[in-house]
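**Q** Generate a structure from the sequence data that follows.
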Amino acid sequence: MSETIPVSVAPTDSPRSRRGIPLAIGGLTLLLSLWWSCADALSGRPRLAAEIGAVRTNLWKLAGASALSPGNTATDDAAPLYERAVETSPMDSEAWLGLATATERFSWINQRSSRALKMSYYTGAHLRSLMADRLLLMARIDSTNDPELRDMLASQTALILSRLPDLRPAIGRAYLAAGEANRRIIAQTTKAAGTDIQTLIRGN
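**A** Sure thing, here's the model as predicted:
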């Protein structure tokens, strides 16, 4: 008859393993902090900062805005940077507006800019900080064959007229930048609100 040799099994929940958990968490926290700080330290090189802090939408937006800034010759880089921003945060209205602005000069070829502009509107129609710039871009893009864009232009204009009187000068600027079709929309909307478009233009 063979003899059975007892085998002892160490408990998995040993004091040593429990001590290792806080150390692992602390190490991970330190690494994340270093990663975050490294991206912030590169504010003078926005694209590199965005590539390091790859999941941080604000860094991609800053890089895109830098590419669009006056005097920058790398304006073609702005669109892919804003695309990364909307990929990381699809509900970020500012990122969509940046993408619409970056692709505006190709709007006569395709609908990329108007699609991004619509997303900016639907994800943040009431964001005060974006209204003036978005209205100006709405006015510049041809809406002749796009009833959805025409409705958005009228709605954004009406919202400013009814609730944000300090932004009314933006309507005058949008009117001056608009084509004939969009000028009619802006003029009709302001007239319906009891306002003379010429008054808004003179306000600029």
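**Q** make it CA atoms for all contacts and neighbour counts henceforth
**A** OK.
**Q** Just confirm Ser93 contacts Lys118, I think it does.
**A** No - the criterion here is Cα atoms under 8 Å, and Ser93 misses it with Lys118 at 9.6 Å.
**Q** ok, Leu153 - how many residues close by?
**A** Per other Cα atoms under 10 Å, the neighbour tally for Leu153 reads 24.
**Q** Is it in a helix, a strand, or coil?
**A** Secondary structure for Leu153, judged by DSSP: H, G, I helix; E, B strand; the rest coil, is helix.
**Q** Now the second one, please; I'll put the structures next to each other:
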Amino acid sequence: MTIQIKICGLSTPETIAASADAGASHIGFNFYPPSPRSVAPELASELAAITPRSLLKVGVFVNPDDTLLNEAVRHGALDAIQLHGKETPARVQEVKASFGLPVWKVLSVETDEDIAAADAYSSVADLILFDTKTPKGALPGGMGMGFDWSLLDAFDKSIPWGLAGGLNSENVADAIRATGAPLVDTSSGVESAPGVKDVDRIAAFCKAALDHD
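**A** From the prediction side, this is the model:
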């Protein structure tokens, strides 16, 4: 299985180059201002201009309005939109129709009920990304927390999907083997501090994922 790898929350040319060199397939630009990984649309434009074609650019949003989406899509030359908030299936469908881009829906997982919620999105989202449910009041992602991967046993894996939540170079191979995830997504797992990506950790994560067999 050829694994796809998304390095999320990038904000520098060096980390984009490192992601490409290490074999990542996707990078994420975070457009959620409370996050330490957030980038302004103008910076996203500069970063998009130097991003190799081998990397697909995913914009990460939390309950965005159309104004923000329009500005970010335009500046970031995005290839996909990732919705990480409480967006309903109807909102996912609306965003997809309005912007003509693939839409990923993040589902925050703590119990089997959270996995079952994927059914409502399976016909409207282009990819379901399972992440860890963070504590109330915390940021919706990027906390370095994992969840019980065995909960995914109940998920219909014929639907395009990916795995996030506490993944790093030490556990990503185990995660792929345990879940069969076709795509893995990391952010804090390749950082030296919140919002500060480390090129060596990016390389190590990608190597571990690609060598998971």
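**Q** care to give me the TM-score?
**A** Superposed pair, TM-score by TM-score structural alignment, normalised by the length of structure 1: 0.27. Supporting alignment: 104 aligned residues with a Cα RMSD of 6.0 Å.
**Q** Make sure Thr101 of structure 1 is actually in contact with Leu137.
**A** Yes - using Cα under 8 Å, Thr101 of structure 1 is in contact with Leu137, at 7.2 Å.
**Q** Now Arg84 of structure 1: closest residue in space, sequence neighbours ignored.
**A** The spatial neighbour of Arg84 of structure 1 that comes closest, neighbours along the chain excluded (Cα to Cα, 6 or more residues apart in numbering), is Trp60 at 6.5 Å.
**Q** just Phe99 of structure 2 next, same as before
**A** The shortest distance from Phe99 of structure 2 to any non-neighbouring residue, by Cα to Cα, 6+ apart, is to Asn70 (7.8 Å).
**Q** Would you tell me what helix or strand the residue nearest to Arg84 of structure 1 is located in?
**A** Secondary structure assignment for Trp60 of structure 1, by DSSP states H and E: helix 57-68.
**Q** mind listing the helices for structure 1?
**A** For structure 1, the helices defined by DSSP state H occupy 15-41, 46-52, 57-68, 78-88, 93-102, 112-124, 128-140, 147-163, 168-177, 180-192, 197-202.
**Q** now do structure 2
**A** Listed in chain order, the helices of structure 2 (DSSP H) span 13-22, 41-49, 66-76, 89-99, 112-116, 118-121, 172-179, 199-210.
**Q** Need the winner for burial among those.
**A** helix 199-210 (a mean of 21; mean count of other Cα atoms under 10 Å).
**Q** And it, what does it pack against?
**A** Applying 3 or more Cα pairs under 8 Å, 6 or more residues apart in numbering; DSSP states H and E, one finds that helix 199-210 of structure 2 contacts strand 4-8, helix 13-22, helix 172-179.
**Q** Return the most buried member of the helices of structure 1.
**A** Most buried among the helices of structure 1, counting by mean count of other Cα under 10 Å: helix 93-102, with a mean of 27.
**Q** contacts for that helix?
**A** Residues outside helix 93-102 of structure 1 that contact it (Cα atoms under 8 Å, 6 or more residues apart in numbering): 61, 64-65, 68, 75-76, 78-79, 82-83, 85-86, 112-117, 119-124, 130, 134, 137.
**Q** can you rerun that using 6 Å?
**A** Identification of contacts with helix 93-102 of structure 1 by Cα atoms under 6 Å, 6 or more residues apart in numbering yields 78-79, 82, 85-86, 113, 116-117, 120, 123-124.
**Q** I'd like the residues you listed as JSON lines, with distance to Arg19 of structure 1 appended.
**A** Shown next, in JSON lines, are those (distance: Cα to Cα, whole Å):
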{"residue": "Ala78", "distance to Arg19 of structure 1": "48"}
{"residue": "Ala79", "distance to Arg19 of structure 1": "48"}
{"residue": "Tyr82", "distance to Arg19 of structure 1": "44"}
{"residue": "Ala85", "distance to Arg19 of structure 1": "39"}
{"residue": "Val86", "distance to Arg19 of structure 1": "41"}
{"residue": "Ser113", "distance to Arg19 of structure 1": "54"}
{"residue": "Ala116", "distance to Arg19 of structure 1": "50"}
{"residue": "Leu117", "distance to Arg19 of structure 1": "52"}
{"residue": "Ser120", "distance to Arg19 of structure 1": "49"}
{"residue": "Thr123", "distance to Arg19 of structure 1": "46"}
{"residue": "Gly124", "distance to Arg19 of structure 1": "47"}
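**Q** What is the nearest of those residues to Ser37 of structure 1?
**A** The closest of the contacts of helix 93-102 of structure 1 to Ser37 of structure 1 turns out to be Ala85 (Cα to Cα; 19.5 Å).
**Q** list the contacts for the closest one?
**A** 57, 60, 95.
**Q** now swap in Arg128 of structure 1 and tell me
**A** Per Cα under 6 Å, 6+ apart, neighbours of Arg128 of structure 1: none.
**Q** Name the residues that touch stretch 170-184 of structure 1?
**A** Applying Cα under 6 Å, 6+ apart, the contact partners of stretch 170-184 of structure 1 are 132, 136, 139-140, 200-201.
**Q** what about that stretch, start to end distance?
**A** End-to-end distance for stretch 170-184 of structure 1: 16 Å, by Cα to Cα, to the nearest Å.
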